[in-house]
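Visitor: Have a look at this fold, sequence not included:
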């Protein structure tokens, strides 16, 4: 048991040699920290992933040698899930839960917590102290190769679901690693390309989810990302890791690097990266040399060592080696998670749910009905304990006289049409084109796999009843959408997905998932498409704050399906909405209450979404933004009132000129919605906007800006009267002439007085006004 006091930790660091300190701040092999036997400092074990525990016995149990470790690491990253080469070495079976792309559609923090608790139990059983997840990078483009790991295009969902999973993990005694910090939104040249993001977009979108998750759950670790951020390697970015993360947000946990993400070890430690993963002898030599030359201050090294020792103490204090795991129970949880997340996109004529007693023949087309696509490819890939086959689970529902047939994906469209001639319903299992996908790659198309769209379209053209089951890392194009009867978006549903699909198809579960991203009609509609994926090592986030649905709203582009969309086998009405305040002021907290009712015939769950729409804001803002959500279970005819708490930040935008959050709008419309394009109720909140004195006035500033300063008239009038030996009235008249000009103040003034007033004198005068502004703020 390693449980030193804080004073004893200080003493341990004082006893270490420089070499031991460098060892401690570097990994041991691929998946451990370095132990220091002479001081009684143990090693801790970490592993991927974000939706399942990937425990490699050949890499974790076989020792700490770094021989062939890079080859093993690259084998892991480059693997393709389900291609037969999936797990390098020997990987212990574990529960493969739904991936982040589907869990995001649950909009359910409690379910995320339960998933985290289950992951913690499996980690404890394996002897893992730190699970490297969750990942919450914003899904700004559906082409991103790791989009399947992440929850949403919106920071509210990202932050809240991550907080739920982190709390479940850490309440179970296993640390979480919130990743990848920050703006790791593309896999193309991911270790060398700079994500060029303006500060307002960073604050309001890309950092906001991390900030929210950290505030709500306190993850034990944060993992920095591979990419450069505005020209600086993320693992070496002092602004990101110290100024924002630690100084502004107050984070006091451990920051570790993504695997081999550090280029300059000394710079990374100065920036705030404590632990360099995995072990790298050259980087250890870099740090040791920097310590010896004084390039890295010993105080900074010692502080990092103390942080790491406190983390090890936390891990060891929470060990539960006797934990047993009921994998069958976890499989049932995986099924429930998938069933509560799958999105019913379309249900024309209420073709779903299917009634097995009324069916005589069901035709199922597609290879993934037999070999389901349950997860993405890369370092998060999990060796599933068991996998539900969709065809098997569907066939189990077939009774006497109910025939289920299957055709492979390679079937010709005309053969599929002929086979469906006497079928009551045809179900097509479809997936995205598999070229370039998964970790290390970005997709280059939103099309379905070869031939699948043609089969769907041919069936639709022939008038067959068609249900499409989509497996996909993110959005896909669906030019056939108008001709099919129903569509289920399953994303990557994990090992229980096959049973979850069957339950929804036959109405044993009422679908309640809603999209956590916008589905575009075509690839060219993607926000930022015109600057994707960047050039010459720089990727400009040209859409700024207008990410996802914010962009589609701004540009009035009709999506295939909007953010927040999802159907049910019942219907819901929104009946009442109240606010507990009438006006937004700086520091305002507002509680909104919304009553929803189940107006249909079966029980179901509705996800009530709360958006804020600013009216005449000071700076350009999205038309509406999600600020809160709640998932509520309702029996037929039942009504419930859900409560939403809005805090001051929910009404503010980030003003980069003042480096602060600002309340500035004429009013706010609070909207209760079933999706971002389905607003059901609204209430208007007046706003007492913040006012600021103009700052950074110069002789070249326009007169209107200068005269907006409340002291400007008096100061300038007195100055001109004295300088030009004119009366007060004459000075006022002169300023009135200057006031309406569109030219700079000094250029306009000199038109009337020539060079009798020096520009330098005006500069001194305005600097005094600027100083008054700074003092008042």
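Guide: Everything's here; your move. Predicted, not measured: the structure shown is a model, and the values here were computed from it. Numbering: from 1, shown residues only.

Visitor: C-alpha from now on. contacts and neighbour counts both.
Guide: OK.

Visitor: The closest residue to residue 167 other than its chain neighbours: neighbour count?
Guide: In space, residue 167 comes closest to residue 217 once its chain neighbours are excluded; the distance is 5.7 Å by Cα to Cα, 6 or more residues apart in numbering. Counted with other Cα atoms under 10 Å, residues neighbouring residue 217 total 19.

Visitor: Distance across stretch 471-490, terminal residue to terminal residue?
Guide: Terminal residues of stretch 471-490 are spaced 5 Å apart (Cα to Cα, to the nearest Å).

Visitor: typo on my end, stretch 371-381
Guide: 16 Å.

Visitor: Determine the longest helix present in the chain.
Guide: Taking DSSP state H as the criterion, the chain has its longest helix at helix 298-317.

Visitor: starting at the chain centroid, how far to the very next helix or strand once past that one?
Guide: Downstream of helix 298-317, the next assigned helix or strand under DSSP states H and E is helix 327-339. Centre-to-centre, helix 327-339 and its host chain are 24 Å apart (Cα atoms, centre = their mean, to the nearest Å).

Visitor: Presented hereafter is structure B, for comparison with structure A:
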């Protein structure tokens, strides 16, 4: 394309209908379609979001085939615990630099879905259970990447909160909850950071696939929020491309479903698609292509590795410390666990990065010449080996300090499937308990992308949670253990004691296709705090090697645009950083609300005895709820308490303000006489179908009963496997998947993800993901055979 930017519409006006159809779908797995006649180049987009995954071999969306080395930074679940927007900015600069080096124009991330349940298999890729924290952190990351010339793809829009049946599930969510919980972070990032693209999710939202949901993509995203960028489908998510174009989706990925190009061209030829809608979409695509050139300059892998180390050390959360940390003595250390030699440092799936280097904990001890003894104790799987246990116990009795590396193996949490429970492997828990009983100086170092139960918590001397610390995580662990870095991470999610305590326990990832968000706004701490449910660790919790004191709160300016200031002092003996947190508590609400909500935070570094004044700003949205009658944000009358704390449950300062100017009634569907279940504060939460229907205004869809329905293009392979042709197709699809990723056939986590992904995929997605091996006609013929319509099947096969 010419160096001087050509007017997008001038180019669009020169395009044939066939070229217009082609530009709206990918050329292959990762590239946009070039159109040589008009000088339109192809650009590359590829996975992130905590590193660059540019594949060397055939493309796939689950991280199976090898990719070029790139810095594997800590995952979103990890860096969220830093609560450090500046750190996110530095990570964004590094990610952009690595994209430039590999000629990648768009990095597919970050993922900002809210952690509805600890069991979501992809939670390691998301920031938080809180939309305010998610939006603030993601805005810093996206702004930095975009500022450095690389596009981002904010995902997965929207209400994509489970992996089970993710391509056919229907998220049923009331409008207030959508706006306050599941759309809020997207809105903030769109308005503040202006991402180049938004990725539409696999699932349905209130009955309509996200990729063809006009309310979501056009009414909310474009008209209300002012988004002018490109909407791209998640890979294989497009159900009906004509409907998607009409709903304001611009780009179908990947680019293997050429049948859809023909459908779009034919629809344009026959006047079945509004040409203005198509042209506007193409103009957005051309703008994306023109505005994201790459320079190919190499990056300094060592500088980026050290940045990854800094990010990890600032993100680790010290959950317990009886005074054993930091370690002052480097003698008599016993290290236990496979993860000390084979780090669990990132999640599995489309975000799987090939790191530039990966030192283990024992590597770091060796390089820094710290003496230690090592024993496996247990492997990374669930099995227990008595000889390994006996050896570990024998060595633990003699050790001055025992460091146990434990957590969730890769097969326990991954894209493609959800966790079955919150427990670590039994072998991990049992050995931690046994060693803690015989050696009081036991430090447990956890590696996991989401909350776990800790039955041994009372007996361990210290617990350091590293989440998934990236390629430099082991070095960061040593930094924190020996006091070179003072831990300052704070939990970006609550740690329930038991999965049964979670608000969506009875509705999360249930059999069938309906995902009913009956808990409404009561997600994460909004539930535990409001319903007085004891948790293992509260939202915002984290310990330090020093102490801090808070004083002198002041609230100034006119409500609701308030300035809140206070003084924080390092009252301890070592330098450290504290995450100050501002919550708002409405004392006597008439509409059901959470007890308090996070509305501000700042991370402050202080030397011993140093004090600083922290100033945080509030606005009308800080006090508002979404009123579904008037379809806007409203401040309810009453007294609001501004609370300053070091965690949700550790509030140090309070100041009250009053508002009395609202004249609007509570929405009818939110009034207590119609939905009493939402005003009952007894745990566990119990919401009737009637109350949920009243709140959403949507009758709960009938449970999908396969045997009463014919097979369709949206039937899954699992469902089709009820008949012989389905079982044959499943066998062929699984074999073909393995053939496409030869380097991963012996990788248990990848193969588990492949099997689940294939079996839970709708038949339509096979066309897009088959690299051209299947066509729509062929799949429709298979469906006709399954429905015993054999003559119809012959027609489809002959037309193929």
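Guide: Received the coordinates, thanks. All values reported here derive from a predicted model rather than from experimental measurement.

Visitor: before we move on, back to that, could you pull out the buried residues of the longest helix of structure 1?
Guide: By neighbour count on 16 or more other Cα atoms under 10 Å, the buried set for helix 298-317 of structure 1 is 300-302, 304-316.

Visitor: and the residue nearest to residue 167 of structure 1, what pairs with it in structure 2?
Guide: Correspondence of residue 217 of structure 1 to structure 2, assessed by TM-score structural alignment: residue 193.

Visitor: In this structure that match contacts residue 143, no?
Guide: Yes: under the criterion of Cα atoms under 8 Å, residue 193 of structure 2 makes contact with residue 143 at 4.7 Å.

Visitor: For the stretch 601-750 of structure 1, which segments count as strands?
Guide: Secondary structure of the stretch 601-750 of structure 1 (DSSP state E, counting those that start in this stretch): strands at 604-615, 625-634, 639-646, 653-655, 660-662, 667-675, 678-687.

Visitor: can you check the stretch 451-600 of structure 1 too?
Guide: For the stretch 451-600 of structure 1, applying DSSP E, counting those that start in this stretch gives strands covering 466-471, 486-489, 538-540, 572-579, 583-584, 590-598.

Visitor: tell me which element residue 764 of structure 1 falls in.
Guide: Assigned by DSSP H and E, residue 764 of structure 1 belongs to helix 759-776.

Visitor: List the buried residues in that helix.
Guide: 759, 762, 765, 766, 767, 769, 770, 773.

Visitor: next one: stretch 605-614 of structure 2
Guide: In stretch 605-614 of structure 2, counting by 16+ other Cα under 10 Å, buried: 605, 606, 607, 608, 611, 614.

Visitor: what sits against the alignment partner in structure 1 of the second one?
Guide: Going back to what we said before, that points to residue 606 of structure 2. Aligned by TM-score structural alignment, residue 606 of structure 2 pairs with residue 634 of structure 1. Counting by Cα atoms under 8 Å, 6 or more residues apart in numbering, residue 634 of structure 1 touches 597, 598, 603, 604, 605, 606, 640.

Visitor: got it, and residue 596 of structure 1?
Guide: 572, 573, 574, 575, 576, 639, 640, 641, 642.

Visitor: of those, which stay in contact in structure 2?
Guide: Under the criterion both residues aligned by TM-score structural alignment, their matches' Cα atoms under 8 Å, these that remain in contact after alignment to structure 2 are 572, 573, 574, 575, 639, 640, 641, 642.

Visitor: Identify the residue of structure 2 aligned to the second one.
Guide: With TM-score structural alignment as the criterion, residue 573 of structure 1 lines up with residue 549 in structure 2.

Visitor: That match contacts residue 569, correct?
Guide: Yes: with contact defined as Cα under 8 Å, residue 549 of structure 2 reaches residue 569; the gap is 5.2 Å.

Visitor: and these two? which has more neighbours close in?
Guide: Neighbour count, other Cα under 10 Å: between residue 549 of structure 2 and residue 569, residue 569 has more, with 21 against 13.

Visitor: which one is that one nearest to, not counting chain neighbours?
Guide: Residue 569 of structure 2 sits nearest to residue 611 (Cα to Cα, 6+ apart), 4.1 Å away.

Visitor: before we move on, back to that, among the contacts of residue 634 of structure 1, who's most crowded?
Guide: residue 606 (25 neighbours).

Visitor: Give the equivalent position in structure 2 for that one.
Guide: Checking TM-score structural alignment: residue 606 of structure 1 goes with residue 578.

Visitor: Likewise for residue 484 of structure 1?
Guide: Per TM-score structural alignment, residue 484 of structure 1 is aligned with residue 460.

Visitor: how much space is there between that match and residue 528 of structure 2?
Guide: From residue 460 of structure 2 to residue 528 of structure 2 the distance is 25 Å (Cα to Cα).

Visitor: Compare those two and say which is more crowded by neighbours.
Guide: Taking other Cα under 10 Å, residue 460 of structure 2 and residue 528 do not tie; residue 528 has more neighbours (25 against 22).

Visitor: Stretch 91-103 of structure 2 corresponds to what range in structure 1?
Guide: Counting by TM-score structural alignment, stretch 91-103 of structure 2 corresponds to 115-127 in structure 1.

Visitor: what residue of structure 1 matches up with residue 489 of structure 2?
Guide: Mapped onto structure 1 by TM-score structural alignment, residue 489 of structure 2 lines up with residue 513.

Visitor: give the contact list for that match.
Guide: 105, 106, 107, 340, 341, 342, 343, 344, 566, 567.

Visitor: Quick check: which element contains the fifth one?
Guide: Using DSSP H and E, residue 341 of structure 1 falls within no helix or strand.

Visitor: What's the separation between the counterpart of it in structure 2 and residue 561 of structure 2?
Guide: Applying TM-score structural alignment, one finds that residue 341 of structure 1 aligns to residue 315 in structure 2. Counting by Cα to Cα, the separation of residue 315 of structure 2 from residue 561 of structure 2 is 31 Å.

Visitor: How about the contacts made by the equivalent of residue 440 of structure 2 over in structure 1?
Guide: Under the alignment by TM-score structural alignment, residue 440 of structure 2 pairs with residue 464 in structure 1. Counting by Cα under 8 Å, 6+ apart, residue 464 of structure 1 touches 417, 420, 421, 425, 426.

Visitor: what's the answer for residue 105 of structure 1, then?
Guide: Residue 105 of structure 1 touches 151, 341, 342, 343, 513, 514, 515, 516, counting by Cα under 8 Å, 6+ apart.

Visitor: what stretch of structure 1 does stretch 736-753 of structure 2 fall on?
Guide: Going by TM-score structural alignment: stretch 736-753 of structure 2 matches no residues.
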